[in-house]
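Trainee: No sequence on hand, only this structure:
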């Protein structure tokens, strides 16, 4: 299995058509079909279901696509790092981030670093703690901005100065929207969306709810707030979330009372051999915060 074959696989998965993918890749259709068949033989699974008009991923193919994307991205990143100009910092730093108010702090770090190193680019990836942690350990992300509680074993980190405030985004015509805060028990009987159950963050929310936690009716979980708000707004419902530096039409944010605030950390793998540009950015972070 080589990178070129993985790129072939990803192109067919994207186009869902052998002919279109072969034209995009500038290879013949028989060559592309043969490479895919050899890949399936090597893996011992069927990656595509083929019809007269479409080539779609099987369940195994969907799982493999995510790993293939990570491998190709890492290969491209390694190539870019090896071609860096020794006279000037160049390259791309990949940063994963949860949707947090402390992203403003991160933004200031990036802006000031790029002022001194204009050839450096950043690639931003938004997700939740669990996904960012996995990608940091895989090496597909260099640095991660994560919400506490976060297990920092195996990581170096700095703690951000901004505190993250928990509350509820409510459809503005709901009776609860007339209040100034949300107290434990007041959401019982209301269908709400919340962060993924079983995560450390969800456990902190359950602690805040106390005896009412088991009575809550969560109809959906989310990891990206914007999508959750769009669904909740259509349902004229509510989303338990962090306060954001933005607003949504017909949705009102009410903080939790007693106040529930959590910190955040900017983390990177301990002992990892980083590229020259990433190493310089980490040293810059430490200078600013220490």
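Mentor: Perfect, I can see it now. Computed from a predicted model, the values in this text were never measured in an experiment. Residues are numbered from 1 along each chain as shown.
Trainee: Please count neighbours and contacts with C-alpha atoms only from this point.
Mentor: OK.
Trainee: so where do the strands sit in the stretch 151-290 of the chain?
Mentor: 155-159, 164-171, 191-195, 217-222, 238-242, 251-255, 261-262, 264-269 (DSSP state E, counting those that start in this stretch).
Trainee: take a look at this one as well, against the first:
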């Protein structure tokens, strides 16, 4: 098996058509079909179901696609690490991002890094915490912005100093929307949409004081944007952190925190004991400085406010 065959396979899987994949790769269709046949012969498996105009991954093909993407990501990352110059930063940083306004801090650091080092580019991969955590642990992401009550095992982490309240996204005309906080007694029997992320069931059960199985979970989601439309159409209330209701639905939906409150922390994670690329390491350095600046400003504001209160 050759690396080019894996790249060819991944391109065919993305395009869903051998002719389009061949055009994108800059080779002839017969040559690409031959390479695919050799790959399948090497694996002893049929990776695609051939149709008249399209190809569809088989079950084994789906498994191979996932692993192929991980292999190619690791190879590209390794090439970037080796190719980085000693005096100037270059290469691409791959950053996973869960839904959190804490990413604004990362974005500002990326802006400054790119202005000083125009040869550095970045790829932002949005997703839910569970998928991103797996990818950063495997090394297919350089960094990931995650949310949780605890930190990710097997990773170095940096708190972004941003905390979210967990609660419900509800239609404005829902009776619970009139409450300041959602209590454990409010959940049983109510249709719920649950985020597909790590430890959410344990978080809810620990807060509610009853078994998670008592909840009527009608669906799950990985990002709130589309789930919010389901909430607006009356499918159910969505368990979410604050600050994520899409602006276009702000007139129809509200967020109400759980009471007592559950807080989740936004933090940056990267694989433990892994040597970051120079560009990724510089981004982490910039972020450490940003987080410290924000903490110092918050401390100063608190002292000023306390001083004014004492003066009264």
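Mentor: That came through fine. What you see is a predicted model; the values in this text were computed from it and never measured.
Trainee: rewinding a little: what would the strands of the stretch 151-290 of the first structure look like in CSV with mean neighbour count?
Mentor: Output for those, formatted as CSV (neighbours: other C-alpha atoms under 10 Å):
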stretch, mean neighbour count
strand 155-159, 15
strand 164-171, 22
strand 191-195, 21
strand 217-222, 15
strand 238-242, 25
strand 251-255, 22
strand 261-262, 15
strand 264-269, 23
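Trainee: Tell me which of the ones you listed sits nearest to residue 229 of the first structure.
Mentor: With C-alpha to C-alpha as the measure, strand 238-242 is the member of the strands of the stretch 151-290 of the first structure nearest residue 229 of the first structure (6.7 Å).
Trainee: ok, back up a step: quick one: closest of the strands of the stretch 151-290 of the first structure to residue 29 of the first structure.
Mentor: Nearest of the strands of the stretch 151-290 of the first structure to residue 29 of the first structure, taken as C-alpha to C-alpha: strand 217-222 at 40.4 Å.
Trainee: neighbouring contacts of the closest one?
Mentor: Strand 217-222 of the first structure is touched from outside by 188, 189, 190, 191, 192, 193, 194, 195, 196, 197, 228, with contacts defined as C-alpha atoms under 8 Å, 6 or more residues apart in numbering.
Trainee: which residues of the first structure fall in helices?
Mentor: Ranges of helices within the first structure are 3-15, 18-25, 29-43, 59-82, 103-116, 129-138, 200-209, 225-235, 276-289, based on DSSP state H.
Trainee: So for residue 216 of the first structure, which of these sits nearest?
Mentor: helix 200-209 (8.9 Å).
Trainee: and that closest one, how far from the second structure on average?
Mentor: Helix 200-209 of the first structure, aligned to the second structure and superposed, deviates on average by 1.6 Å (mean C-alpha distance after the TM-score superposition for the first structure).
Trainee: helices or strands up against that helix?
Mentor: Judged by 3 or more C-alpha pairs under 8 Å, 6 or more residues apart in numbering; DSSP states H and E, helix 200-209 of the first structure is in contact with strand 191-195.
Trainee: What range does the strand it packs on cover in the second structure?
Mentor: Strand 191-195 of the first structure corresponds to residues 191-195 of the second structure when matched by TM-score structural alignment.
Trainee: and that stretch, how far from the first structure on average?
Mentor: Using mean C-alpha distance after the TM-score superposition for the first structure, the mean distance for stretch 191-195 of the second structure is 0.9 Å.
Trainee: follow-up on the earlier one: can you add distance to residue 246 of the first structure and mean neighbour count and give the helices of the first structure back as a markdown table?
Mentor: A markdown table is the format used below for the helices of the first structure (distance: least, C-alpha to C-alpha, whole Å; neighbours: other C-alpha atoms under 10 Å):
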| stretch | distance to residue 246 of the first structure | mean neighbour count |
| --- | --- | --- |
| helix 3-15 | 33 | 18 |
| helix 18-25 | 40 | 18 |
| helix 29-43 | 45 | 15 |
| helix 59-82 | 31 | 15 |
| helix 103-116 | 12 | 14 |
| helix 129-138 | 21 | 17 |
| helix 200-209 | 22 | 16 |
| helix 225-235 | 10 | 16 |
| helix 276-289 | 26 | 15 |
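Trainee: For those helices, give me TSV that also has distance to residue 145 of the first structure.
Mentor: Converted to TSV, those look like this (distance: least, C-alpha to C-alpha, whole Å):
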stretch	distance to residue 145 of the first structure
helix 3-15	29
helix 18-25	36
helix 29-43	35
helix 59-82	19
helix 103-116	8
helix 129-138	8
helix 200-209	15
helix 225-235	16
helix 276-289	12
